[in-house]
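Trainee: Quick one: sequence plus predicted model below, questions after.
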Amino acid sequence: MESVNAMIKHWPAGGPEEGGNVYIPINLQYSPYTADTADTAREVSLAGGSPLEDFTNRGYEGKSVKTINATDMQLVKDTKAKMGDKPVIVSVKIAKPMVFSQIEVSAAAILVPMGIQEQALMEIITGAAEPSGLLPFQMPADMLTVEAQFEDVPRDMQPYSDSDGNTYDIAFGLNWNGVIEDARVQKYR
């Protein structure tokens, strides 16, 4: 418990010393985020606390978080600027949903390899293999969408729609012919 108390001293304002907690929003985008204090971020969380904590509210309304991948976004922007009219292909390794709106404006194509071998990824980029993967979960339209969803209700958020009108919902994927519409899509959608 002593190490937990030492960590708490480094958390933002509103921690246990001020009657709050140490929880901050999980950021799914490439820029800093403050949990909306209007109607979306919950002041009181649905989930209780840990037995190791002396509070039960994990809410983070009004708290801010910086992103650790801001330099990745800057790299994509710098690459796009240097490439001019040439297409920029961005490969994003993810293990959970993310907000794609910030990265899409700089990318001609976004690949989400989700654990495939690097060789397979290079074969797709070079055109030697056709992409066939489908998204295993919804990608949120924005952080307000993330805040508005319910923790205990599946598929209740507005998925992101890109500039081509593609909706990043469960079982969405593209191949060389466009949107994939096969038996897998029918099963999982």
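Mentor: Nice, thanks for sending it over.

Trainee: drop to CA atoms for contacts and neighbour counts, all remaining ones
Mentor: OK.

Trainee: Contact partners for Phe100?
Mentor: For Phe100, the contact set (CA atoms under 8 Å, 6 or more residues apart in numbering) comprises Gln29, Met139, Ala141, Tyr160.

Trainee: let's see 10 Å
Mentor: By CA atoms under 10 Å, 6 or more residues apart in numbering, the contact list for Phe100 reads 28-30, 92, 110, 139-142, 160-162, 168.

Trainee: and it, how far is that from Gln186?
Mentor: Applying CA to CA, to the nearest Å, the value for Phe100 to Gln186 is 24 Å.

Trainee: And for Asn57?
Mentor: 40 Å.

Trainee: okay, those two: which has more neighbours?
Mentor: Using other CA atoms under 10 Å, the more surrounded residue of Asn57 and Gln186 is Asn57, with 19 against 9.

Trainee: Put this next to the previous one:
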Amino acid sequence: MVEKYFNVVDDAKDADFSIVFIESPKTVGYTKEEGYLPISLQYRPYTAVNARETSIAGGDPLESSTNRSYLGKTNFASNESDLDIILETRKAIGKKPVIVSLNMTNPTIVGEFEQYVDGIITDFGAQTQAIMDIISGNVNPSGLLPFNMPANMETVEAQCEDVPHDMKCYEDELGNVYKFAYGLDFNGVINDSRVAKYKIK
């Protein structure tokens, strides 16, 4: 599909830019051996040092304990290599642009890689052709974030589960805050009727 839009080269030094296709971090929240684990939104291993000692959920009659706390436990993303691919691509292509296409199933700690890339396109299962139409400039992006992108896992642990938008969001070096109803198009930050209706002050 990429070859329908651009000339694909074998050597990074011959490329004008690069595209890295990744997915949001994939972790499991429970294993029979370890019990409940933190559901991490980052690629690198995450240890829950700020989690509750006693969970607010529990008491299933099939469980021997009513405390589902994962305090002190570590979880690993099965696709941690996605982050490595971004960093390796940045190193290989030098100062030329790196664009990340992020397929999301959950909010993602983009702070692990945003500083190393020149653009991030997020989707929720869009066809590659739709992504390539945007990267090639054929279509102006118009999507808005449907949820907050947390600054880090510490703010995820600190949020209140029953309070909407109760989270410190990631902010990039240009001052863009990756929160609900935020989006960019080729003209800058999107500020249309949808944003006026849904944006949280």
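Mentor: That came through fine. None of these values were measured; they are calculated from a predicted model.

Trainee: In a markdown table, list the contacts of Phe100 of the first structure along with secondary structure.
Mentor: Output for the contacts of Phe100 of the first structure, formatted as a markdown table (DSSP: H, G, I helix; E, B strand; the rest coil):
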| residue | secondary structure |
| --- | --- |
| Leu28 | coil |
| Gln29 | coil |
| Tyr30 | coil |
| Val92 | coil |
| Ile110 | strand |
| Met139 | coil |
| Pro140 | strand |
| Ala141 | coil |
| Asp142 | coil |
| Tyr160 | coil |
| Ser161 | strand |
| Asp162 | coil |
| Tyr168 | coil |
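
Trainee: what helix or strand is the spatially most central residue of the first structure on?
Mentor: The centroid of the first structure falls nearest to Met98 when counting by CA atoms, centre = their mean (1.5 Å). Met98 of the first structure is part of no helix or strand, with elements assigned from DSSP states H and E.

Trainee: Tell me the residue in the second structure aligned with it.
Mentor: Alignment note (TM-score structural alignment): Met98 of the first structure maps to Thr108 of the second structure.

Trainee: Surely its match is in contact with Ala151?
Mentor: Yes - with contact defined as CA atoms under 10 Å, Thr108 of the second structure reaches Ala151; the gap is 9.1 Å.

Trainee: could you pull out the strands for the first structure?
Mentor: Using DSSP state E, the strands of the first structure run over 33-34, 64-65, 89-91, 109-111, 174-175, 178-179.

Trainee: tally of neighbours for the aligned partner of Ala81 of the first structure in the second structure?
Mentor: Under the alignment (TM-score structural alignment), Ala81 of the first structure pairs with Lys91 of the second structure. Using other CA under 10 Å, Lys91 of the second structure has 13 neighbouring residues.

Trainee: Please identify every residue contacting each of Thr108 and Ala151 of the second structure.
Mentor: Common neighbours of Thr108 of the second structure and Ala151 (criterion: CA under 10 Å, 6+ apart): Tyr170.

Trainee: Next, count neighbours for the equivalent of Gly125 of the second structure over in the first structure.
Mentor: Alignment note (TM-score structural alignment): Gly125 of the second structure maps to Gly115 of the first structure. Number of residues near Gly115 of the first structure (other CA under 10 Å) recorded here: 10.

Trainee: list the contacts for Gly115 of the first structure?
Mentor: Residues counted as contacts of Gly115 of the first structure (CA under 10 Å, 6+ apart) are Lys93, Ile94, Ala95, Leu121.

Trainee: Taking those residues, tell me the two that lie furthest apart.
Mentor: The span of these, defined through CA to CA, is set by Ala95 and Leu121 at 16.5 Å.

Trainee: So which of the two has more stuff around it?
Mentor: Leu121 (19 against 9).

Trainee: if I look at that one, how far off is Asp169 of the first structure?
Mentor: For Leu121 of the first structure, the distance to Asp169 of the first structure equals 22 Å [CA to CA].

Trainee: elements contacting the longest helix belonging to the first structure?
Mentor: Longest among the helix segments of the first structure by residue count, using DSSP state H, is helix 70-83. When contacts are defined as 3 or more CA pairs under 10 Å, 6 or more residues apart in numbering; DSSP states H and E, helix 70-83 of the first structure packs onto strand 89-91, helix 101-104.

Trainee: Redo these as JSON lines? Include distance to Glu43 of the first structure and mean neighbour count.
Mentor: Shown next, in JSON lines, are those (distance: least, CA to CA, whole Å; neighbours: other CA atoms under 10 Å):
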{"stretch": "strand 89-91", "distance to Glu43 of the first structure": "36", "mean neighbour count": "16"}
{"stretch": "helix 101-104", "distance to Glu43 of the first structure": "26", "mean neighbour count": "16"}
